[in-house]
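Chemist: got a predicted structure here, sequence first:
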Amino acid sequence: MKFSAFAFPLVLAFIGSSLAAEYTCENKQVVSTSYIGENNNVKAETLSCSNTLPGFAPLAATSDDPSNVCGANCTTNCFYPSGGGPDPNDCQVIADALLYDSQNVGPLFNITANTSGVAMTYASCETFIIDQASYNLTYCRSDWSSVLEYVAFNCQATQNAHGGNCVATDQRWFIQVQSSTA
């Protein structure tokens, strides 16, 4: 899995402001809640949202689109300006819980179609993955852990940011890291 970082607002202007937009789940419905990790201290929720990332509509499947997107590339976007971001050490707890579950539950998980996702929360950190495709996707817990670590430690106040996201190259899914509202 590869992901690219764009740390400068000037670069973001060239790729489009909608990629760097913070996502808020509209008409959020929590489908299920559980706790994961070795200490069962990370809240995991399956969500249903009525919207996609600003500027993107749900994508239809083609015969060339695999449903397993493990290892797929994504582009990192930091949210500017700084202030109010999560503690990256809290995000590390979620990253470790994802790795623990990868080894003890299984490496893969499913995200259902059309703006449904999975959210993880621990202390000040919240991360979620949203499926923007019109079909179900399968993703790797270890990949999510890697993206989470990267965004949490590279999109914080020292970079004049307050969280960020990583949008799949084909825009079928994205992962966001932000401050927890809980």
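Modeler: Perfect, thanks for sending it. Quick caveat: nothing in here was measured; it's all calculated off a predicted structure.
Chemist: only C-alpha atoms from now on, for both contacts and neighbour counts.
Modeler: OK.
Chemist: now the longest helix along the chain: buried residues?
Modeler: Longest helix in the chain by number of residues, with DSSP state H as the criterion: helix 88-104. Neighbour-count burial for helix 88-104, counted by 16 or more other C-alpha atoms under 10 Å, picks out 88-102.
Chemist: out of those residues, who's nearest V147?
Modeler: The shortest distance between V147 and any of those, using C-alpha to C-alpha, involves A95 and amounts to 8.8 Å.
Chemist: now that closest one: closest residue in space that isn't a chain neighbour?
Modeler: S145 (4.4 Å; C-alpha to C-alpha, 6 or more residues apart in numbering).
Chemist: the one you found: which element?
Modeler: Here S145 sits within helix 141-154, counting by DSSP states H and E.
Chemist: angle of that helix against helix 88-104?
Modeler: Orientation check (axes from the mean of the first three to the mean of the last three C-alpha atoms, to 10 degrees): helix 141-154 against helix 88-104 gives 170 degrees.
Chemist: name the nearest residue to N110, sequence neighbours excluded.
Modeler: According to C-alpha to C-alpha, 6+ apart, the nearest residue to N110 is T138 (4.5 Å).
Chemist: that neighbour: neighbour count?
Modeler: 16 (other C-alpha atoms under 10 Å).
Chemist: that one and I129 touch, don't they?
Modeler: No. Between T138 and I129 no contact is recorded; they are 11.1 Å apart, counting by C-alpha atoms under 8 Å.
Chemist: got another, please set it beside the one above:
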Amino acid sequence: PMRTKEDMEKLWDYVLDGTLSCVGSDHSPAADEEKDNATKDIWHAWGGLNSIQFFLPMMFDMVVNKKGLSPTLIAKVMDYNPAKVFGLYGQKGAFELGFDGDIVIVDPEKEWECRQEELLTKGHVSCFDGLQGKGTPICTIIRGKVVAADGAYKEDAIGYGKYVTPVKAD
């Protein structure tokens, strides 16, 4: 699990040396009161992090700005390889004819800062609070529909998610 900037640096070292072929994040948001130390102990607090909002920006900053590598590496280990591993290639994993048309457009010069109070999830606790970088998603398209732009979800995109099953082999 990634909990610090150092963990992120090690993560990409493992990608580069071939130890890891896929990088991803689950999203386990918890309301602030579900993680409240005053009422919850380690055995009763909700697990997980609110990191999905900053996952791609953190990865872009680390790979492109800090390590000087191509953003295509991000696409490979966060999209193409996972689609292959989970049997989704043919629908997911590439921006090609016949695929779903999922894409995130990133402004490589736009700066960002993770601020807990500005998280768009139901919880506002992040171990990345205060982390800064460059490379901000400015438009997210799912199945050809713009679902987020300029830091805000589109109202008509709420509930637009779709359960995806493995592609059947011929």
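Modeler: The structure has been received and is ready for your questions. Just so you know, these numbers come straight off a predicted model, no measurement behind them.
Chemist: any idea what the TM-score is?
Modeler: Once superposed, the chains reach a TM-score of 0.27 (TM-score structural alignment, normalised by the length of the second structure), with 90 aligned residues with a C-alpha RMSD of 6.0 Å.
Chemist: helix or strand next in line after the longest helix anywhere in the second structure, which one?
Modeler: Scanning the second structure for the helix with the most residues, using DSSP H, yields helix 5-16. Scanning forward in sequence from helix 5-16 of the second structure, with DSSP H and E defining helices and strands, the next element found is helix 52-60.
Chemist: which strands and helices sit next to whichever helix or strand comes after that following helix?
Modeler: Scanning forward in sequence from helix 52-60 of the second structure by DSSP H and E, the next helix or strand is helix 72-75. Of the remaining helices and strands, none touches helix 72-75 of the second structure by 3 or more C-alpha pairs under 8 Å, 6 or more residues apart in numbering; DSSP states H and E.
Chemist: how about a cut-off of 10 Å?
Modeler: Packed against helix 72-75 of the second structure by the contact rule (3 or more C-alpha pairs under 10 Å, 6 or more residues apart in numbering; DSSP states H and E) you find helix 5-16, helix 52-60.
Chemist: next, the buried residues of it.
Modeler: For helix 72-75 of the second structure, burial by neighbour count (16+ other C-alpha under 10 Å) applies to L73, I74, A75.
Chemist: neighbours of A148 of the second structure, how many?
Modeler: Using other C-alpha under 10 Å, the number of residues around A148 of the second structure comes to 19.
Chemist: mind listing what's buried in the helix or strand it falls within?
Modeler: Secondary structure assigned from DSSP H and E places A148 of the second structure in strand 145-149. Buried residues in strand 145-149 of the second structure, counting neighbours by 16+ other C-alpha under 10 Å, are found at K145, V146, V147, A148.
Chemist: how far away is the third one from F55 of the second structure?
Modeler: Using C-alpha to C-alpha, to the nearest Å, one obtains 17 Å as the distance from V147 of the second structure to F55 of the second structure.
Chemist: re the thing from before, from the buried residues of helix 88-104 of the first structure, which single one is nearest T121 of the first structure?
Modeler: T121 of the first structure lies nearest to I94 out of the buried residues of helix 88-104 of the first structure, by C-alpha to C-alpha, at 7.2 Å.
Chemist: surely the closest one touches M120?
Modeler: Yes. The pair I94 of the first structure and M120 passes the contact test of C-alpha atoms under 10 Å, sitting 7.0 Å apart.
Chemist: any shared contact partners between those two?
Modeler: I36, V42, K43, A44, E126, T127 (C-alpha atoms under 10 Å, 6 or more residues apart in numbering).
Chemist: switch those residues over to TSV; also include neighbour count, distance to I175 of the first structure and secondary structure.
Modeler: Formatted as TSV, the entries for the shared contacts of I94 and M120 of the first structure read as follows, by neighbours: other C-alpha atoms under 10 Å; distance: C-alpha to C-alpha, whole Å; DSSP: H, G, I helix; E, B strand; the rest coil:
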residue	neighbour count	distance to I175 of the first structure	secondary structure
I36	17	18	strand
V42	24	17	strand
K43	17	16	strand
A44	22	14	strand
E126	26	11	strand
T127	26	7	strand
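Chemist: about what we covered before: now the element after the strand holding A148 of the second structure, going C-ward?
Modeler: Tracing the chain past strand 145-149 of the second structure, the next element assigned as helix or strand by DSSP H and E is strand 152-153.
Chemist: before we move on, the earlier item: counting contacts, what elements does the helix holding S145 of the first structure pack onto?
Modeler: strand 3-6, strand 74-78, helix 88-104, strand 108-111, strand 125-131, strand 164-168, strand 173-179.
Chemist: relative orientation of that helix and strand 74-78 in degrees?
Modeler: Interaxial angle of helix 141-154 of the first structure relative to strand 74-78 (the same axes, to 10 degrees): 30 degrees.
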